[in-house]
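**Student:** Kindly return the folded structure for what I paste below:
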Amino acid sequence: MNNDIFEGKWKQLRGQAKIWWGELTDDDLEKVNGKLDKLLGLLQEKYGYTRQQAEEELEKRTK
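**Tutor:** Just a heads-up that it's a prediction; the model follows:
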């Protein structure tokens, strides 16, 4: 998913992201503010994913 598409879908994805990745707090999601790189960074930080793993997780959940 590219950044423009992600930004456009962020409001829809935000609620789902909290369900998919329960360790992400409302504050975390507020900081993401529709920025793909920030979400991927949070997934790396909270879950120990590599960048590629974070991208794959997001991709499989948003198909």
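
**Student:** going forward, measure contacts between C-alpha atoms and count neighbours the same way
**Tutor:** OK.

**Student:** Can you show me the helices along the protein?
**Tutor:** 3-20, 26-32, 36-47, 51-61 (DSSP state H).

**Student:** this one as well, want them side by side:
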Amino acid sequence: MNWDQIEGKWKQYKGEAKVQWGKLTDDDLDQINGNRDKLAGKLQEQYGKSKDEVEREIDTWSSRH
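**Tutor:** You can find the predicted model right below:
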């Protein structure tokens, strides 16, 4: 599934994102609203990972959905 599809169905994927990244709050997920760049930024902020690490995680997660 490509990111445009995830973005379009974000409300359906929010729960799965919360399971994957438990440090993200419901407010974080609402603010992200399916935007990949915002998701990456929040993950970097919450987990202290590099942009490359976060991008790989997002790619892996999105490929499963």
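
**Student:** about what we covered before: out of the helices of structure 1, which one sits most buried?
**Tutor:** Most buried of these, by mean neighbour count (mean count of other C-alpha atoms under 10 Å): helix 36-47, with a mean of 17.

**Student:** Superposed on structure 2, what's the mean shift for that one?
**Tutor:** On superposition with structure 2, the average gap between helix 36-47 of structure 1 and its aligned counterparts reaches 0.4 Å (mean C-alpha distance after the TM-score superposition for structure 1).

**Student:** For that helix, name the packing helices and strands.
**Tutor:** helix 3-20, helix 26-32, helix 51-61 (3 or more C-alpha pairs under 8 Å, 6 or more residues apart in numbering; DSSP states H and E).

**Student:** got the angle for that helix vs helix 51-61?
**Tutor:** 110 degrees (axes from the mean of the first three to the mean of the last three C-alpha atoms, to 10 degrees).

**Student:** what's helix 36-47 of structure 1 in contact with?
**Tutor:** With contacts defined as C-alpha atoms under 8 Å, 6 or more residues apart in numbering, helix 36-47 of structure 1 is touched by 2-3, 6-7, 23-24, 28-29, 31-32, 49-51, 54-55.
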